[in-house]
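Peer 1: generate coordinates for the sequence data below:
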Amino acid sequence: MQIKHIARIIAIATALVGAQAHAAAVNLISDGGFNIGAAYNNYNYANGFHGTMTGKGSPWTFTDASGVANHAGAWGGLASIDSVAFIQSYSGFTSNTPTVSQSFSSNASSYIVTFDLAQRPGNRESLQVTLDGQVLSGGLLTPASSAVSSYSYTVSGLTGSNHILQFKGVNNSGASDSSLFLDNVSVTAAVPEPETYAMLMAGLAMVGAVARRRKGKQAA
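Peer 2: Just a heads-up that it's a prediction; the model follows:
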């Protein structure tokens, strides 16, 4: 193997690493900020309790007491700064399993899931987040307050090209009416760790050393 051939391999490997890093930065989720689904100064429910999500064009799927609030003053004005998804548990509804979900396509096996979450003032609503049925965080998330908190999780070992991200409200406190607010959802393909790159380059260097040794023997 010639040195220039090895250099070509290294260049290709470097280009592939760069391309993978660029691809990983692309958000695989559409409308992660929930800007589609409710008119200004309004909020719409999937179950039609107030407004309706039907035909609003959102790429998200909403069930039961969930929907989108757009600068609405309800729920303590928490949705007044931006469009958010709300996930509500309310004893007045016969069905009480609110979910917000979206499907996406990718052939990667590992993903980084990030999102913002806030509690309705004075509430203790919980959230279960799953990607292809795999529970993130190992259980339930319960934001401490109405202050917005950011969360990030890495999910690995997934197969196939079609995936589903789901947020499910869980009324862990037993309150008759409690809500969570979800925003800035992102799913990106996870790139290999720096250690993986180091192993790749070390392997290429080893190949080069072997090639040089063989070339030296042939010259002798």
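
Peer 1: hey, let's count contacts and neighbours off CA atoms from now on
Peer 2: Will do.

Peer 1: I'd say Arg212 and Ile3 touch.
Peer 2: Yes: counting by C-alpha atoms under 8 Å, Arg212 touches Ile3, with 7.5 Å between them.

Peer 1: this structure: helices as residue ranges?
Peer 2: Applying DSSP state H to the chain gives helices spanning 3-24, 194-219.

Peer 1: which positions in the last one come out as buried?
Peer 2: It refers to helix 194-219. 204, 208 (16 or more other C-alpha atoms under 10 Å).

Peer 1: ok, the shortest one next?
Peer 2: By neighbour count with 16+ other C-alpha under 10 Å, helix 3-24 contains the buried residues 6, 10, 13, 24.

Peer 1: can I get these in JSON lines with distance to Gly73?
Peer 2: Formatted as JSON lines, the buried residues of helix 3-24 follow (distance: C-alpha to C-alpha, whole Å):
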{"residue": "Ile6", "distance to Gly73": "63"}
{"residue": "Ile10", "distance to Gly73": "57"}
{"residue": "Ala13", "distance to Gly73": "53"}
{"residue": "Ala24", "distance to Gly73": "37"}
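
Peer 1: identify the farthest-apart pair in those.
Peer 2: Longest distance between any two of the buried residues of helix 3-24 is 27.1 Å, between Ile6 and Ala24; criterion C-alpha to C-alpha.

Peer 1: one more, so I can put them side by side:
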Amino acid sequence: MRRLSFAVLCALAGVTAHAAPVTSLPGATTLTMPVLNYFGAGPLNLAPGVDWSSANSNSVFGYGDGYGFADNGRWSGLTMAGTNDQSSTMTLAFSQAVAGVGAFFNYVPVYYGPATIAVYDATHTLIESTTLTFTTNGGQNQGEFHGFLESAPSISFLTMSGAYIGATGFAVQAVPEPETYAMLLTGLGLLGVAARRRKA
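Peer 2: Modelled structure (predicted):
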């Protein structure tokens, strides 16, 4: 018997995949950023099948020499990617869609307002976005982890925009956790019971 993919099962059940904003991704793989101290727009390879690029020709990638976020503190010793601009966007592109993605972020809220992160599918259709509004105590290596998690691997792009946003510790969850499959199967079972009752 052939196995149906998670996405096909969702489609058969009439379930639309939807990404939830998350502040952790248990079981995810953390991608190690190379130390390059690169200034430019890329694209550059972060990991096999994962490329980084930016709309700003002065963005940083694999940068570890220290980076300030005004009142939100300073990063030192954290190899990072950053827009290095108040309004530019940088993008992670995945050759194979993933179910979850996130990173440890900081930005400059005082002068430039909030920063935004978003995920898109392979057709560049927006799946979900969230606005970063946190502030820190202004200390060293402060920030927060933010990301997105879906019930199926359909995230092909992560964008990070505005307010001198910086990111490190990118994490990826390639496939849904087993608990997600269990919830789907339970949902499909309930749909089957409801369908049988209607026929009766």
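
Peer 1: got a TM-score for the pair?
Peer 2: Scored against TM-score structural alignment, normalised by the length of the second structure, the superposed chains reach a TM-score of 0.54; 148 aligned residues with a C-alpha RMSD of 3.9 Å.

Peer 1: out of the helices of the first structure, which is closest to Ser101 of the first structure?
Peer 2: Smallest distance to Ser101 of the first structure across the helices of the first structure (C-alpha to C-alpha): 21.1 Å, for helix 3-24.

Peer 1: who touches the closest one?
Peer 2: 188-191, 201, 204, 207-208, 211-212 (C-alpha atoms under 8 Å, 6 or more residues apart in numbering).

Peer 1: could you do stretch 28-35 of the second structure as well?
Peer 2: For stretch 28-35 of the second structure, the surrounding residues in contact (C-alpha under 8 Å, 6+ apart) are 46-47, 62-64, 79-80, 100, 168-174.

Peer 1: inside strands: which ones of those?
Peer 2: Counting by DSSP state E, the part of the contacts of stretch 28-35 of the second structure found in strands is 46-47, 62-63, 80, 100, 168-173.

Peer 1: which member of those is positioned nearest Gly192 of the second structure?
Peer 2: Gly100 (28.6 Å).

Peer 1: just give me the match in the first structure for the closest one.
Peer 2: Aligned against the first structure by TM-score structural alignment, Gly100 of the second structure finds its counterpart in Ile112.

Peer 1: isn't that match right next to Thr154, touching?
Peer 2: Yes: the pair Ile112 of the first structure / Thr154 is scored as a contact, 4.4 Å apart, by C-alpha under 8 Å.

Peer 1: give me the common contacts of those two.
Peer 2: Ala190.

Peer 1: can you tell me the closest non-neighbouring residue to Gly64 of the second structure?
Peer 2: Nearest non-adjacent residue to Gly64 of the second structure, counting by C-alpha to C-alpha, 6 or more residues apart in numbering: Thr79, 4.4 Å away.

Peer 1: what about the aligned residue in the first structure for that neighbour, how many neighbours?
Peer 2: Using TM-score structural alignment, the equivalent of Thr79 of the second structure in the first structure is Ser83. Around Ser83 of the first structure there are 27 other residues, counting by other C-alpha atoms under 10 Å.

Peer 1: which ones are touching Ser83 of the first structure?
Peer 2: 33-35, 68-71, 183.

Peer 1: one more pass at 10 Å, please.
Peer 2: 33-43, 68-72, 181-184 (C-alpha atoms under 10 Å, 6 or more residues apart in numbering).

Peer 1: can you say which of those residues are buried?
Peer 2: By 16+ other C-alpha under 10 Å, the contacts of Ser83 of the first structure give 33-39, 42-43, 68-72, 181-184 as buried.
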